[in-house]
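Peer 1: Build me a structure from this.
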Amino acid sequence: MIPALLTYLIRKLIIHLRSGQKSLALVMLLSATSCAMAQNNTVMYDVIYKDEKIGSTRINTITGGDSLHCSIVTNISTRFIFSIKVKSVEESTYHSGKLVHSITNRNVNGNEKVNRTTVAGINNYSVHREGTKSIFKSDKINFNVMMLYLTEPVGITKIYSDNHQQFLRIANTGPHTYRLNMPDGNHNLYHYTNGVCTKVEVFSQLFDMQIVRR
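Peer 2: Reported below is the predicted structural model:
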């Protein structure tokens, strides 16, 4: 995993050096150097729908120095009106507490439905959404949705969504329980025990499901 991450970061470094984004290139080089002596950790969750396991979520984190890389891979196979298979891949890289790069990709029955990236610039972020590029005006994103699986958001009121590419409001609704509201009217509830995310309840207009830590 570490060699693959280093290769990935070096490729990004070359691309951004060519495009003149030297500050981001330097950050990614520092990230690659830190990851060389990194610690690797993997946690598994089960995806539950109507009391039945329909998939799994694997969360892998690599930490080293001031850098953090997190990947979340979810595979779901179930049947609603018809058979459906979903694979979601999300990746985030932080350096010195700042999000420098994230990827969100989702395939449904083999067809790509979501392909979005967020890349740090000098005073803002470049965001790409299915081939369309725009600017997100924020000089620093220090907590995105993926981080909810890694740490309890105590005292945090807004979180960056790599999928929606905007800040979302999060609120403490009970003991170690937090509600994240989506722009489409859906919401998630995150539950924590001793600072560890043990369960996520997903409420949507079409279905409800749970993501439960093993």
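Peer 1: For the rest of this, base every contact and every neighbour count on C-alpha atoms.
Peer 2: Will do.
Peer 1: quick one, strands of the protein?
Peer 2: 39-49, 52-64, 67-79, 83-95, 98-108, 111-120, 125-129, 132-136, 158-161, 166-174, 177-181, 187-193, 196-203, 208-213 (DSSP state E).
Peer 1: Check which helices and strands the fourth one sits against.
Peer 2: The elements that strand 83-95 packs onto, with contact taken as 3 or more Cα pairs under 8 Å, 6 or more residues apart in numbering; DSSP states H and E, are strand 67-79, strand 98-108.
Peer 1: and these as a markdown table, adding mean neighbour count and distance to Arg11?
Peer 2: Formatted as a markdown table, the helices and strands packed on strand 83-95 follow (neighbours: other Cα atoms under 10 Å; distance: least, Cα to Cα, whole Å):
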| stretch | mean neighbour count | distance to Arg11 |
| --- | --- | --- |
| strand 67-79 | 19 | 16 |
| strand 98-108 | 20 | 13 |
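Peer 1: max-length helix in this structure?
Peer 2: Longest helix of the chain, by residue count under DSSP state H: helix 2-19.
Peer 1: who touches that one?
Peer 2: Outside of helix 2-19, the residues within contact range by Cα atoms under 8 Å, 6 or more residues apart in numbering are 22, 24-26, 28-29, 31-32, 35-36, 38.
Peer 1: Which ones among those map onto helices?
Peer 2: 22, 24-26, 28-29, 31-32, 35.
Peer 1: Between these, which sits nearest Val127?
Peer 2: Nearest to Val127, judged by Cα to Cα, of those is Leu24 at 14.2 Å.
Peer 1: I'd assumed Gly121 was in contact with that closest one.
Peer 2: Yes: counting by Cα atoms under 8 Å, Leu24 touches Gly121, with 6.4 Å between them.
Peer 1: Identify the residue nearest the geometric centre of this protein.
Peer 2: The chain has Met146 as the residue nearest its centroid, 3.6 Å off, counting by Cα atoms, centre = their mean.
Peer 1: Nearest spatial neighbour of Gly64, chain-adjacent residues omitted?
Peer 2: Ala38 (4.2 Å; Cα to Cα, 6 or more residues apart in numbering).
Peer 1: Same check on Thr61?
Peer 2: Cys70 (4.4 Å).
Peer 1: Identify the residues contacting that neighbour.
Peer 2: Counted by Cα under 8 Å, 6+ apart, Cys70 has contacts 59-62, 91-93, 146.
Peer 1: wait, what's in contact with Ala36?
Peer 2: Counted by Cα under 8 Å, 6+ apart, Ala36 has contacts 2, 6, 64.
Peer 1: Please provide the structure for the following sequence as well, for comparison with the first:
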Amino acid sequence: MLLIYTLKKVFKRSPSFEIVAVLKRQLFKIKYIIPFFLLSNTSPDNADAVADVEKISFSVIKKNSSIGFIDIEKTSIDETTTYIINSEVKAKVIFNFNVIGIEKYIYKSDTLIYSSLYRKLNNKVKLNQSLSLVDGKYFLKEKNKNEVLDFNIINSNLVTLFFFEPVGIQEIFSDKYKKMVNITPFGKGKYKVVLPNKSTSIYHYENGKCTTIDVVGSFYKVKLIQI
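Peer 2: All right, here's what the predicted structure looks like:
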């Protein structure tokens, strides 16, 4: 019933690319997210604390058509903040591809203490890694091996750019590439991030909130628009 009600509201008020994005998100949640949380749900020690939850969504636009979505949920309880990202993109760049991503980041007292990244490309797992802070050191687990990363405490990574304008921040951590990347001011309310694979993202902010992101890679060019 909730799904039907949501779709009715969307079809009445939303442009076509938003309708497609909502449909894709609903199917994604039914297929991947609901089973994931049913299996992984546990009762935390601070279960009685009141959670502050903020949700934002972006539609991935290519040539004026929606090819996917990115949903981000930020939950803050006491000194702990958790970010969950669910995404799916379907497009054709030389060949057809379908990318599904599930990411989780946990901060405590503004320090990254845990992150996990999981991505599938055309039903094949391409990335499955986790990062944990233990006794002041970051341990990376990837492909059944553990590695200690030579990093100081990480205070911000790329997921935070969805929620906060990086005023005065010169570099930020990329979990996928396991290294710090530079943030370059690019005009009023605009910041450029260049990843090690040379893909470029320009983040646009209004009143401190991210509204759009222009992403340019070797074989693609897309725009992320908040919906």
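Peer 1: Could you get me the TM-score between them?
Peer 2: After superposition, the two chains reach a TM-score (TM-score structural alignment, normalised by the length of the first structure) of 0.82; 191 aligned residues with a Cα RMSD of 2.0 Å.
Peer 1: ok, back up a step: the second structure: which residue goes with the residue nearest to Thr61 of the first structure?
Peer 2: Aligned by TM-score structural alignment, Cys70 of the first structure pairs with Tyr83 of the second structure.
Peer 1: got it, and Ile141 of the first structure?
Peer 2: Using TM-score structural alignment, Ile141 of the first structure pairs with Ile154 in the second structure.
Peer 1: show me the contacts for that match.
Peer 2: 111-112, 173.
Peer 1: aligned partner of the residue nearest to Gly64 of the first structure in the second structure?
Peer 2: Checking TM-score structural alignment: Ala38 of the first structure goes with Ala51.
Peer 1: Is that match in contact with Ile77, as I believe?
Peer 2: Yes: using Cα under 8 Å, Ala51 of the second structure is in contact with Ile77, at 4.9 Å.
Peer 1: about what we covered before: would you format the contacts of Ala36 of the first structure as CSV with distance to Ile54 of the first structure included?
Peer 2: Below are the contacts of Ala36 of the first structure laid out as CSV (distance: Cα to Cα, whole Å):
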residue, distance to Ile54 of the first structure
Ile2, 30
Leu6, 33
Gly64, 34
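Peer 1: Filter those residues down to the buried ones and hand me the ChimeraX line.
Peer 2: In ChimeraX syntax, the buried subset of those is picked out as below (16 or more other Cα atoms under 10 Å):
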select :6,64
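Peer 1: Could you single out the nearest of the contacts of Ala36 of the first structure to Lys85 of the first structure?
Peer 2: Using Cα to Cα, the contacts of Ala36 of the first structure come closest to Lys85 of the first structure at Ile2, 28.8 Å.
Peer 1: returning to what we had before: the residue nearest to Gly64 of the first structure: how many residues sit nearby?
Peer 2: Number of residues near Ala38 of the first structure (other Cα atoms under 10 Å) recorded here: 18.
Peer 1: The second structure: which residue goes with Val202 of the first structure?
Peer 2: Per TM-score structural alignment, Val202 of the first structure is aligned with Val215.
Peer 1: and that match, how many neighbours?
Peer 2: Residues near Val215 of the second structure, counting by other Cα under 10 Å: 19.
Peer 1: what residues are up against it?
Peer 2: Counted by Cα under 8 Å, 6+ apart, Val215 of the second structure has contacts 199-202, 221-224.
Peer 1: so how far is Lys198 of the second structure from it?
Peer 2: 11 Å (Cα to Cα, to the nearest Å).
Peer 1: now swap in Asp150 of the second structure and tell me
Peer 2: Counting by Cα to Cα, the gap from Asp150 of the second structure to Lys198 of the second structure is 23 Å.
Peer 1: Over to Tyr118 of the second structure?
Peer 2: On the measure of Cα to Cα, Tyr118 of the second structure and Lys198 of the second structure end up 21 Å apart.
Peer 1: same deal with Phe36 of the second structure?
Peer 2: For Phe36 of the second structure relative to Lys198 of the second structure (Cα to Cα), the value is 33 Å.
Peer 1: Give me the range in the second structure that stretch 157-169 of the first structure lines up against.
Peer 2: Using TM-score structural alignment, stretch 157-169 of the first structure pairs with 170-182 in the second structure.
Peer 1: which one among the contacts of Ala36 of the first structure gets closest to His128 of the first structure?
Peer 2: Leu6 (22.9 Å).
Peer 1: want to try JSON lines for the contacts of Val215 of the second structure, with distance to Asn122 of the second structure as columns?
Peer 2: As requested, the contacts of Val215 of the second structure are exported to JSON lines (distance: Cα to Cα, whole Å):
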{"residue": "Ser199", "distance to Asn122 of the second structure": "21"}
{"residue": "Thr200", "distance to Asn122 of the second structure": "24"}
{"residue": "Ser201", "distance to Asn122 of the second structure": "24"}
{"residue": "Ile202", "distance to Asn122 of the second structure": "27"}
{"residue": "Lys221", "distance to Asn122 of the second structure": "20"}
{"residue": "Val222", "distance to Asn122 of the second structure": "20"}
{"residue": "Lys223", "distance to Asn122 of the second structure": "22"}
{"residue": "Leu224", "distance to Asn122 of the second structure": "22"}
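Peer 1: What subset of those is buried?
Peer 2: Going by neighbour count (16+ other Cα under 10 Å), those have 200-202, 222-224 buried.
Peer 1: right, and Leu180 of the first structure touches Ala171 too?
Peer 2: Yes: here Leu180 of the first structure reaches Ala171: they are 6.8 Å apart, a contact under Cα under 8 Å.
Peer 1: Much appreciated, bye for now.
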